[in-house]
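Asks: sequence and predicted structure below; questions after.
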Amino acid sequence: MIYKGSKDIEEKGKVDRITVIFYLIFVVFGWLNIYAASFDLESATAMFDLSTRAGMQLIWIGSSLLLAFALLKIDVGFYETYAFVFYLIGIGLLLVTLLVAQDINGSRSWLIIGPIRLQPAEFMKFIIALSLAKVFNTYGFRLMERKNILLVSCIILLPALLVVAQSETGTALVYLSFILVLYREGLPGGFLFMGIAAIVYFILGIRFSDTFIGVISTGEFVTILLIIIFSAAMVWNYMKRHKVAFIILLIAASTFMAAFIVSFFSVKIDWGIVAIIALSLTALYLLLLFFRYWKKTYIYIFFFLIGSFAFLESAEYVFYNVLQPHQQMRIKVTLGMEQDLSGAGYHVGQSKIAIGSGGLIGKGYLNGTQTKLKYVPEQDTDFIFCTIGEEHGFVGSAVIILMLLAFVLRLLYLAERQTTIFGRVYGYGVTGVFIFHIMVNIGMVIGIMPVIGIPLPFFSYGGSSLWGFTILLFIFLRIDKSRRRN
């Protein structure tokens, strides 16, 4: 392979310094904030006291730096060759954890080895990313072949199910961030759209399930209208049949208009049934289009419509009969259905008070009252961001968020410049995991997402998470370092 320009040659064999600088800044800032979050006003301890959280985190940081150095020295071929071996070991550890782990705060996800506690689910993030990269790098691999999409789905979903069985739903949801890899490697945008639509259906169906329009809830009524609109939009986008899209909308509008006219003759109208009729007519019209033109896209849109309605009808059942009571309450609090400031909403309520009390520039390092008086639970782990907000204010929080955004954009840049499919796929896997963690952690701390208990990368206290993120990142930096080797 011939490379153009001296700059390309100079980059050969170099670790991306910008990403390493981001990493070092984050772990130092994280350590300082862990000390601040665990600081006791009555019995202040030194920052380097190894009996404290900050001291223990310092040990984890030191071991992580050694680990990062070691990962950069391993030949990149090792990661690809043994990717499936890592996967089997990871699945084995998840099974062992499920069988022997003690119940800690309702979760059976920790392996305790003497003074060390490890969470195998954290290490599955880089293992899944490596396994996906190896599969995609197979000669002639095409994602949308049935056997391949099934294989890729199993690689992601098998560990997710095992982690759910450990009552670690938050970590299992992180694995779904690998959808970014699939989308980059050829998964049609329609699949991503269906995932977003399902989230919208679930939120609307649950949030407005307590008021009714006829035989259906307000949430179901609004969602049915959205399903019809989405179906018309899919016809517009995929079939380029703008007239057909307008007819679908016209069918729904005409159904409601006819019911409105009938209501003038003293006939009581059940608008919920009218919405269901409009949806049914739209489905029949899509079927007629399929049998007339024999275009598979019409039947796919038909199944999307039917599947959307089935999902909507099952959402309430899943919410009340599958999810645990504490999970239900967290979602209700996030959606504004419940306050529960002394229960499930206590964490978020206190976190928002702490962040809000920081004002524009914060109260100053170690001067946060909400965090020092321990009003915020888990303030040095999942809720570490509230310490940043209280002590450094809006300005400090904004700086951290902008730095995290720059870090993610840098990872995207590195992923795109890879010269192998293996490197690109792994890079997008890494980026997806970090995007999910950052968005959800900060979102749950400020109250716009449910509390699912996942750490803020490099900031939250914990050896397993820091090791997991370090391995995830520095394997990628090693792959990037050798990208021009061939």
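Replies: Noted; the coordinates are in hand. Residues are numbered from 1 along each chain as shown.
Asks: CA atoms for contacts and neighbours, from now on please.
Replies: Noted.
Asks: would you quantify the distance from the closest residue to residue 349 other than its chain neighbours to residue 382?
Replies: Closest residue in space to residue 349, ignoring its immediate chain neighbours: residue 341 at 6.3 Å, by Cα to Cα, 6 or more residues apart in numbering. Separation of residue 341 from residue 382 (Cα to Cα, to the nearest Å): 18 Å.
Asks: tell me which of the two has more neighbours.
Replies: residue 382 (24 against 13; other Cα atoms under 10 Å).
Asks: wait, isn't that one in contact with residue 459?
Replies: No: applying Cα atoms under 8 Å, one finds residue 382 not in contact with residue 459, separated by 9.2 Å.
Asks: burial count for residue 437?
Replies: By the criterion of other Cα under 10 Å, residue 437 has 20 neighbours.
Asks: what residues are up against it?
Replies: With contact taken as Cα atoms under 8 Å, 6 or more residues apart in numbering, residue 437 is in contact with 174, 454, 455, 456, 457.
Asks: residues contacting the helix or strand in which residue 473 is found, please?
Replies: Following DSSP states H and E, one finds residue 473 within helix 463-481. Contacts to helix 463-481, defined as Cα under 8 Å, 6+ apart, come from residues 12-16, 57, 60-61, 64, 67-68, 71-74, 76, 117-120, 122-123, 125-126, 414, 418, 423, 426-427, 430, 455, 457-458.
Asks: now swap in stretch 322-330 and tell me
Replies: 319, 320, 338, 344, 345, 450, 451.
Asks: which ChimeraX command selects the buried ones in the residues you listed?
Replies: To isolate the buried members of these in ChimeraX, using 16 or more other Cα atoms under 10 Å:
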select :319,344,345,450,451
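Asks: and the contacts of stretch 322-330, which is closest to residue 187?
Replies: Nearest to residue 187 among the contacts of stretch 322-330: residue 450, at 27.7 Å, using Cα to Cα.
Asks: thinking the closest one is in contact with residue 441, fair?
Replies: No: with contact defined as Cα under 8 Å, residue 450 does not count as touching residue 441 (9.4 Å).
Asks: just checking, what packs against the strand or helix carrying residue 71?
Replies: Assessed by DSSP H and E, residue 71 sits inside helix 53-73. Applying 3 or more Cα pairs under 8 Å, 6 or more residues apart in numbering; DSSP states H and E, we find helix 53-73 packed against helix 17-38, helix 463-481.
Asks: buried stuff in the first one?
Replies: This points to helix 17-38. 19-20, 23, 26-27, 29-38.
Asks: same thing with stretch 152-168?
Replies: Buried, per 16+ other Cα under 10 Å, within stretch 152-168: 152, 155-157, 159-160, 162-168.
Asks: how far off centre is that stretch?
Replies: 14 Å (Cα atoms, centre = their mean, to the nearest Å).
Asks: may I ask you to confirm that residue 441 is in contact with residue 386?
Replies: No: counting by Cα under 8 Å, residue 441 stays clear of residue 386, with 10.7 Å between them.
Asks: and the comparison structure, right after this:
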Amino acid sequence: MIKRNKILLRNIDWLIVIIYIFMIFFGCMNLYSVSPEKAEKQFIWILLSFIFIFIVFSFKPIHYKYFTPFFFLLTLLLLIGVFFFGKNVNGSKSWYVFGFISFQPSELSKISTSLMIAHFMSHNNINNKKILLYTSIILIIPIFLIFLQPDPGSAIVFFSFILTLYREGLSIFFIFYFLFSIFLFILSLNISPCIIILFLLIIFIFIFFYKKSASFIDLFFYLFLFISFSIFSIFSPFFFQKFFKKHHKDRINIIFQNEFDKKYRDNVGYNLLYSKTAIGSGKFFGKGYQKGTVTKGKFVPEQHTDYIFCTVGEEWGFMGSVIFIIFYLLFISRIYFLSERQKNIFGRIFGYSVGNMIFTHLIINLGMVMGLFPTIGIVLPFFSYGGSSLWSFTILLFLFIRIDASDKISLI
């Protein structure tokens, strides 16, 4: 046992562990600039996260594979239970609160869904239509339950699994279809659906004449796309008005407005206005650690969670922000590199799921603070304040590190 543990420790990818440690403590340091009290709590959560790491390493990957279906079912029950026993926070009923302990079941579902996709896909081929249907169901159930809370931000992150499935052979068409559907959804909120349908019709007429030798099946496929996109455009405004809460609508609408306008800057545009102000005021080299005036003045709401990158931009400047982003991308690239060299399919799929989820969080969070995406409650992994987020991403990462270490010495 002792000998095996020594071998296991020797085969841990210590580079990714070092980057992880750097990120969580650099994040804690930046949190201290925003709120010393919250930084102290975050430090306690960081120390507790090492307990989770120890627990993760106490089991073999074969155990994770065996218990994955039961864990996935448990998280689905927790997602359902939150509607009855959860606490409403900021308009979303997505938290369980037990005294001073609170957690989001959606964070647990990120872990269970990653494991479930890896477990299911390691035995099946994504090009099989039946398998594709089953895989879609595995993803749609937690997305649907999380969206109903409503927590659209967390629900959107689950679409990162499409990239994992693409690595396993899913047609690029599905990625195109998903991205174009999002584009049409946003477009239909500001442009008449009739104009969009006319635009779609022109595109498909052009395709029809361009592909003169198209078969009947091809034409049927193009017709299906035209009809589905048209229906999507027509019903998007209704769906937006019916199922999105006011603060969700405001956060999306402000992307198409000017947050500097008087009627927006004191309400829905306030966060974005001071977020850009904080980042821009850092200029090239930044104002220096704990010298950010916007940060010190606490002008940016939720700067300790969703908008923590503002602190990096203001205190460390353009150069510090670029180095931070490059460092983050290297971290994600390392996860992809380790995933690709897995001998076991389960490890490869799970690794790509972890990397894609962290990458999606990074892109959306940075887009939020710079006004490229609406504010949808997406945190910066290992960096933003919060125990649930820190622990879930820590467990995800070290589950993969454990799998990777075992893969090298064939202990799976």
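Replies: Arrived safely, thanks for sending. It should be emphasised that the depicted structure is a prediction, and the values quoted were computed from it without experimental measurement.
Asks: just to revisit the earlier point, okay, the helix holding residue 473 of structure 1 sits on what stretch of structure 2?
Replies: Mapping helix 463-481 of structure 1 onto structure 2 (TM-score structural alignment) gives residues 387-405.
Asks: whichever residue in structure 1 pairs up with residue 326 of structure 2 sits in which helix or strand?
Replies: Alignment note (TM-score structural alignment): residue 326 of structure 2 maps to residue 402 of structure 1. Using DSSP H and E, residue 402 of structure 1 sits within helix 384-416.
Asks: what lines up with residue 453 of structure 1 in structure 2?
Replies: Per TM-score structural alignment, residue 453 of structure 1 is aligned with residue 377.
Asks: just give me the longest strand of structure 2.
Replies: Secondary structure of structure 2 per DSSP state E: the longest strand is strand 92-98.
Asks: which residue numbers in structure 1 does it align to?
Replies: Going by TM-score structural alignment, strand 92-98 of structure 2 sits over residues 107-113 in structure 1.
Asks: nearest to residue 183 of structure 1, of the contacts of residue 437 of structure 1?
Replies: Minimum distance to residue 183 of structure 1 across these is 16.1 Å, recorded for residue 174 (Cα to Cα).
Asks: state the number of residues packed around the alignment partner in structure 2 of that closest one.
Replies: The alignment partner of residue 174 of structure 1 in structure 2, by TM-score structural alignment, is residue 157. Here the count is done by other Cα under 10 Å, and residue 157 of structure 2 has 19 residues near it.
Asks: look up how far residue 143 of structure 2 lies from residue 157 of structure 2.
Replies: With distances defined as Cα to Cα, the gap from residue 157 of structure 2 to residue 143 of structure 2 amounts to 9 Å.
Asks: and what of residue 343 of structure 2?
Replies: 30 Å.
Asks: just residue 407 of structure 2 next, same as before
Replies: Using Cα to Cα, we find residue 407 of structure 2 at a distance of 31 Å from residue 143 of structure 2.
Asks: what's the helix or strand for the residue lying closest to residue 229 of structure 1 once chain neighbours are set aside?
Replies: Leaving aside its chain neighbours, residue 229 of structure 1 sits nearest to residue 249 (6.9 Å; criterion: Cα to Cα, 6+ apart). Assigned by DSSP H and E, residue 249 of structure 1 belongs to helix 242-262.
Asks: need the next SSE after that helix, C-terminal direction.
Replies: Helix 242-262 of structure 1 is succeeded, C-terminally, by helix 271-293 (DSSP H and E).
Asks: who touches that following helix?
Replies: 213-217, 221, 224-225, 228, 248, 251-252, 255-256, 259, 295-296, 298-299, 301-302, 305-306.
Asks: which of those residues count as buried?
Replies: Buried among these by 16+ other Cα under 10 Å: 213, 216-217, 221, 224-225, 228, 248, 251-252, 255-256, 259, 298-299, 301-302, 305-306.
Asks: on that earlier part again, compare neighbour counts for residue 441 and residue 386 of structure 1 and give me the winner.
Replies: residue 386 (32 against 25).
Asks: so what does that one match up with in structure 2?
Replies: Using TM-score structural alignment, residue 386 of structure 1 lines up with residue 310 in structure 2.
Asks: do you know how far its match is from residue 320 of structure 2?
Replies: 12 Å.
Asks: same thing with residue 199 of structure 2?
Replies: Distance from residue 199 of structure 2 to residue 320 of structure 2, by Cα to Cα: 43 Å.
Asks: which one's more surrounded, those two?
Replies: A count of neighbours by other Cα under 10 Å puts residue 320 above the other of residue 199 of structure 2 and residue 320, at 18 against 11.
Asks: against residue 133 of structure 2, how distant is that one?
Replies: Per Cα to Cα, residue 320 of structure 2 is found 45 Å from residue 133 of structure 2.
Asks: where's the closest residue to residue 152 of structure 2 other than its chain neighbours, which helix or strand?
Replies: In this structure, residue 152 of structure 2 finds its nearest non-sequential neighbour in residue 376, 6.8 Å apart by Cα to Cα, 6+ apart. Using DSSP H and E, residue 376 of structure 2 is not contained in any helix or strand.
Asks: who's in contact with residue 376 of structure 2?
Replies: 152, 153, 248, 251, 368.
Asks: next one: residue 300 of structure 1
Replies: Contact analysis of residue 300 of structure 1 by Cα under 8 Å, 6+ apart lists nothing.
Asks: any idea how far it lies from residue 138 of structure 1?
Replies: The value you get for residue 300 of structure 1 to residue 138 of structure 1, if Cα to Cα is used, is 30 Å.
Asks: same check on residue 16 of structure 1?
Replies: 27 Å.
Asks: with residue 96 of structure 1 instead?
Replies: Distance from residue 96 of structure 1 to residue 138 of structure 1, by Cα to Cα: 31 Å.
Asks: what do you get for residue 233 of structure 1?
Replies: 36 Å.
Asks: more neighbours: which of those two?
Replies: residue 233 (19 against 11).
Asks: state the helix or strand in which the more buried one lies.
Replies: Counting by DSSP H and E, residue 233 of structure 1 is found in helix 218-234.
Asks: show residues contacting the following helix or strand past the longest strand of structure 2.
Replies: Next along the chain after strand 92-98 of structure 2, taking DSSP H and E as the criterion, comes strand 101-103. Contact with strand 101-103 of structure 2 is made by 95, 96, 97, 387, 388, as judged by Cα under 8 Å, 6+ apart.
Asks: which one among those residues gets closest to residue 165 of structure 2?
Replies: residue 388 (26.4 Å).
Asks: okay, now the closest one: neighbour count?
Replies: Using other Cα under 10 Å, residue 388 of structure 2 has 17 neighbouring residues.
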